[in-house]
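Q: Here you go, sequence then predicted model.
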Amino acid sequence: MYPPDETTTQPILPPPCQDCPLSKPRPPRIPLHLPNARPMVAKRKFTSDAIEQVVQRVTAVMADRDLAALFRNCYPNTLDTTVAWFHDDHANDYKRPRSFIVTGDIPAMWIRDSTQQLLPYLPFAPLDYDLQNLILGAIKVQATYLAYNPYANAFRMPPDGPKPVHHQTHGDRVVPPYDPSIVWEAKYELDSLAAFFKLSTEYVRITKDSIRLIQDKEWLQAVHRVLDLIEEQMRGTWEEPRRSKEKEPHYSLVNTTSLKGVPLGEGYRFLRTTDIPTETLGQDGLGGVVKRCGLVKSAFRPSDDATTMPFLIPANAMISVALQDLAMLFEQVSYKDPLAVLPILAERCRSLGLTIREAVFRHGVVQHPKYGQVFAYEVDGFGGQMLMDDANIPSLLSLPLLGFISKRDPLYLNTRKYVLSDDNPWFFRGSQIEGVGGPHVGRDMVWPMSAMVRARTATTADEVLDALEMLKRTTAGTGLMHESVNKNNATDFTRSWFSWANGLFGETILEVLEEWPEVIETIQPAD
């Protein structure tokens, strides 16, 4: 990951209590007897021997059998249930695999969600070539979508896949216009673009398989299109578009039929007839008014809710890291590029990434009367700021997981104290769980995702265990994670099938085992 800029952050303090043992007195655990919630083997969508071995190895050393059951159910959930289509391209020497990953109970592929669903498996991809091809196939399909329309966030089955899933269209007014047979949802979210870059760079970093990615013309085309969009969305609201509609080229997608990319030169507008304010944008679809300052606008948050001030700081932090990582990828593989395009792309990515990073610290850091310097959630470039956090990743709480800042940096620690307090309007504390929610679901609804991020950014073993105990209590006996849970009533939840949260739980357990093994209370597996 791209390291923090020492010129813009305070010195990192020694780890507070990093090696502290569990110190709080705790009552005896009452077994929940969580069920086996995995589908029968014959009904699983994709099986990876490498992942099955991880499940067996990890659950064998977990003393808490309910926690083990959760890991067994949640970690493979994406593979078990959401691989709607996988074409390994065996006939073409595996050069261009293709995968379609749905979110769970919504039969569409979100760029952000599909990235987060597959990232937990990447460390083990070199051990399983089918799994590696599945992940590469998802990147290739993401590229197909973003080369067509980088403003859209969710898509239907691609043209070369099985028969697409249809649903009733919303009748939105969207600029640029799109084909509803391809796009499921046309909400422009900056973090979706960062997710595409992140999955691509992490794939190459872990598997060392750069050739099948950088030699894919459609993937490179998608990268160019995303960079064009980022530069377009750095404009202030009242600035003229960077080029007129007549000069905007259309991009023909490679290896697909009759798909031409939507034009980007008109900017972006989104209007929907709705009684929910976060489902549409003001100013005739332009959204909140901003001033150019080096940040990138995001019309919607990772929750799919409209931003209030379009310079969304967590998304800008995420894209700045993703651009720096992409620049390093292009530099490392540039010797394989006979046309010398990659060094130019590397410089473009690095320049954009540095500009955005510097703007985050210049405009996104504010002085709080109680917590000192903290990151704002949204700003407008005019001096306006919104102090809050939302559970969806990227969030302020998740900044260390994005590679943007150390979890022991004083600026992050201040921000974290604010986010996990009653001063954050979307922090809720109840008898079942405490954590961050958001406007998407509303009052008193905590997202288990926030407890997972809390565990992964904690600096004491006690806080890690507290987060895991809360997560166990909030499955309502299903043995799976949900989108949100009522702070006082675990049976009041949203989305019984939410693959991203399940995978994130599995990833959390693996990280806790690595950093805080005493929390899991390891025991020797039975002979």
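A: Perfect, I can see it now. Numbering: from 1, shown residues only.

Q: make it CA atoms for all contacts and neighbour counts henceforth
A: Fine.

Q: The residue lying closest to Phe300 once chain neighbours are set aside: how many residues sit nearby?
A: Closest residue to Phe300 apart from its sequence neighbours, by C-alpha to C-alpha, 6 or more residues apart in numbering: Ala306 at 4.2 Å. Residues contacting Ala306 under the criterion other C-alpha atoms under 10 Å number 26.

Q: just Ile523 next, same as before
A: Ile523 has 11 nearby residues by other C-alpha under 10 Å.

Q: Let me see the contact set for it.
A: Ala60, Val61, Met62, Ala63 (C-alpha atoms under 8 Å, 6 or more residues apart in numbering).

Q: I'd assumed Ala299 was in contact with the residue nearest to Phe300.
A: Yes. The criterion here is C-alpha atoms under 8 Å, and Ala306 meets it with Ala299 at 5.9 Å.

Q: shared neighbours of these two, anything?
A: Residues touching both Ala306 and Ala299 (C-alpha under 8 Å, 6+ apart): Leu281.

Q: coming back round to it: from the contacts of Ile523, which single one is nearest His440?
A: Closest approach between those and His440, by C-alpha to C-alpha: Met62, at 34.6 Å.

Q: For that closest one, list the residues it contacts.
A: Counting by C-alpha under 8 Å, 6+ apart, Met62 touches Ala68, Ile520, Glu521, Thr522, Ile523.

Q: In the one helix or strand Arg416 maps to, which residues are buried?
A: Using DSSP states H and E, Arg416 maps to helix 410-419. Neighbour counts over helix 410-419 (16 or more other C-alpha atoms under 10 Å) mark Pro410, Leu411, Tyr412, Leu413, Asn414, Thr415, Arg416, Tyr418, Val419 as buried.

Q: dropping in the other structure now:
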Amino acid sequence: MIDRRTLLGSGLAWAATPALAGTTPDFTSKRPAPADRRFVSKAVEREIARVSRQIADPKLRWMFGNCYPNTLDTTVKMGVADGKPDAFVITGDIDALWLRDSSAQVRPYLHLAKDDADLRRLYHGLIARQARCILLDPYANAFLEDPNARTKLSWALADKTDMKPGVAERKWEIDSLCYPIRLAHDYWKATGDVTPFDAQWADSTRAILRTFREQQRKHSPGPYRFLRSSDRPTETLMLDGYGAPTRPIGLIHSGFRPSDDACVYPFLIPANYFAVTALRELAALAMAARSDAALANEAMSLAGEIAAALREYGTMRLRDGREVIAYEVDGFGNAIFMDDANVPSLSSLAYLRCFDRNDPLWQRTAVAAWSDANPYWSSGKVVEGIGGPHVGLGHIWPMSLIMRAFSQDHDPRMLRNILRMLSNSDANTGFIHEAVDQDNPATFTRDWFAWANGLFGELLVHLAATQPKLLEEML
């Protein structure tokens, strides 16, 4: 299989399916045959049946049945390590585990784990695997199944960075360390189970704290640098691999955004907000699971420091005078307003529990992000939403529509419009893609993107609970 980055570099990134455009799918399940599914949960199968009964629209129902179990069906590799469960969860069409993606991919099943031993085994295995990955290299974003192997990802072979065995790619992204904390915290909240939070897990959280402190860069640039030869400037960092200059103000530097694109200014504000929330959640979990006051206090202290810096440096004014949350800043007074579809984004901060969705500052920011104040928002003949530089202008990520639906789930009219656009964005494949052409969604990237599929399923489960009438009446 040609990897996505090679496709991007060759100019062949877009999968076009013109024969499907304007046709009607037959709604035959696109799931693997039962014998070929990598992981099976009876609780998930019951949930598919339960929610499907509430979805009147046949295409949405078909897409939900394909998308919701996609992570379990196609990406989970279960094993044993040190006598305990081990779960390696690939991102889809790339055979590697992203800390961000794997955490988000299994999130839609958390509410079922308390009563399903098989799911608890999956979460135990993934939490343990992520802890080992973080201890191997807290600056890496993606990892290999074999911790002794060298990366085979063609785009990462010649990277100038401290590449270790077991690492697939080494792009430093703040959210790569926030997502495992969020997964651990929410698993504990959903189940009350503290089994996964052993000494190894605690060591990995201390590595997270140490890395966040290093990347505040108060006294030195720290140990991380990254250079890549590419015809795309978003693939590498300036100034010998350290990124653009900053003034140390207490925020955490990020080399790359969750899109894997390089930051323009290294203080990525949505990721810093996510770090504050995740650190506070880590403190609660450290006390509940391990009675570790030292770990909890350190996490809370760092969260407070970052939060104070965000209050002072994390906002800006648009040309019309509106105060909004900035996307990136440098501490010298320079700031960028934009939004990228990848999570964490400005639009996703309510979903991530960083802001109450009724907070006036976040509301103003979300409205501006979903408008031409954001250079990566666009509206086409079929879909409107947010994209990003990763794929290019005029290409919308369905993920951005899903984030908008989660944060505006009190507005049935908006939800209907979003669900229609999501239904029209799949090119009749039955799955959610990375990005689609705003005028012709039959042109898209990534036909196997498990995070987006799971996020769509998570939304439908959420709406079945909060807006059942909408799903029952929408045709």
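A: Happy to help now that I have it. For clarity, every value in this text was computed on a predicted model and none was experimentally measured.

Q: Now check Thr445 of the second structure against the first structure: what is it aligned to?
A: Matched by TM-score structural alignment, Thr445 of the second structure corresponds to Thr494 in the first structure.

Q: Please read the previous query as pertaining to Cys133 of the second structure.
A: With TM-score structural alignment as the criterion, Cys133 of the second structure matches Tyr145.

Q: so how many other residues sit close to that match?
A: Other residues lying near Tyr145 of the first structure total 28 when counted by other C-alpha under 10 Å.

Q: Which residue in the second structure aligns with the residue nearest to Phe300 of the first structure?
A: In the second structure, the residue paired with Ala306 of the first structure is Ala262, using TM-score structural alignment.

Q: cool, Asn133 of the first structure as well?
A: With TM-score structural alignment as the criterion, Asn133 of the first structure matches Arg121.

Q: same thing with Pro123 of the first structure?
A: Applying TM-score structural alignment, one finds that Pro123 of the first structure aligns to His111 in the second structure.

Q: before we move on, what about Phe330 of the first structure?
A: Phe330 of the first structure maps onto Ala286 in the second structure, by TM-score structural alignment.

Q: which element is that match on?
A: Counting by DSSP H and E, Ala286 of the second structure is found in helix 269-290.

Q: which SSE is Leu34 of the first structure in?
A: Counting by DSSP H and E, Leu34 of the first structure is found in no helix or strand.

Q: Would you map the strands across the stretch 1-150 of the first structure?
A: Secondary structure of the stretch 1-150 of the first structure (DSSP state E, counting those that start in this stretch): strands at 83-87, 98-101, 109-110.

Q: what packs against the first one?
A: Okay, so that is strand 83-87 of the first structure. Secondary-structure packing of strand 83-87 of the first structure (3 or more C-alpha pairs under 8 Å, 6 or more residues apart in numbering; DSSP states H and E): strand 98-101, helix 129-148.

Q: what residues does that strand touch?
A: Contacts of strand 83-87 of the first structure with the rest of the structure, by C-alpha under 8 Å, 6+ apart, involve Lys45, Phe46, Pro97, Arg98, Ser99, Phe100, Ile101, Val102, Leu134, Gly137, Gly161, Pro162.

Q: was I right about the fifth one contacting Ala143?
A: In this case it means Ser99 of the first structure. No. With contacts counted by C-alpha under 8 Å, Ser99 of the first structure stays clear of Ala143, the gap being 11.4 Å.

Q: neighbour-wise, which of these two wins?
A: A direct count of neighbours by other C-alpha under 10 Å for Ser99 of the first structure and Ala143 places Ala143 higher, at 28 against 25.

Q: List the residues that contact that one.
A: Ala143 of the first structure is in contact with Phe196, Glu218, Trp219, Gln221, Ala222, Val223, counting by C-alpha under 8 Å, 6+ apart.
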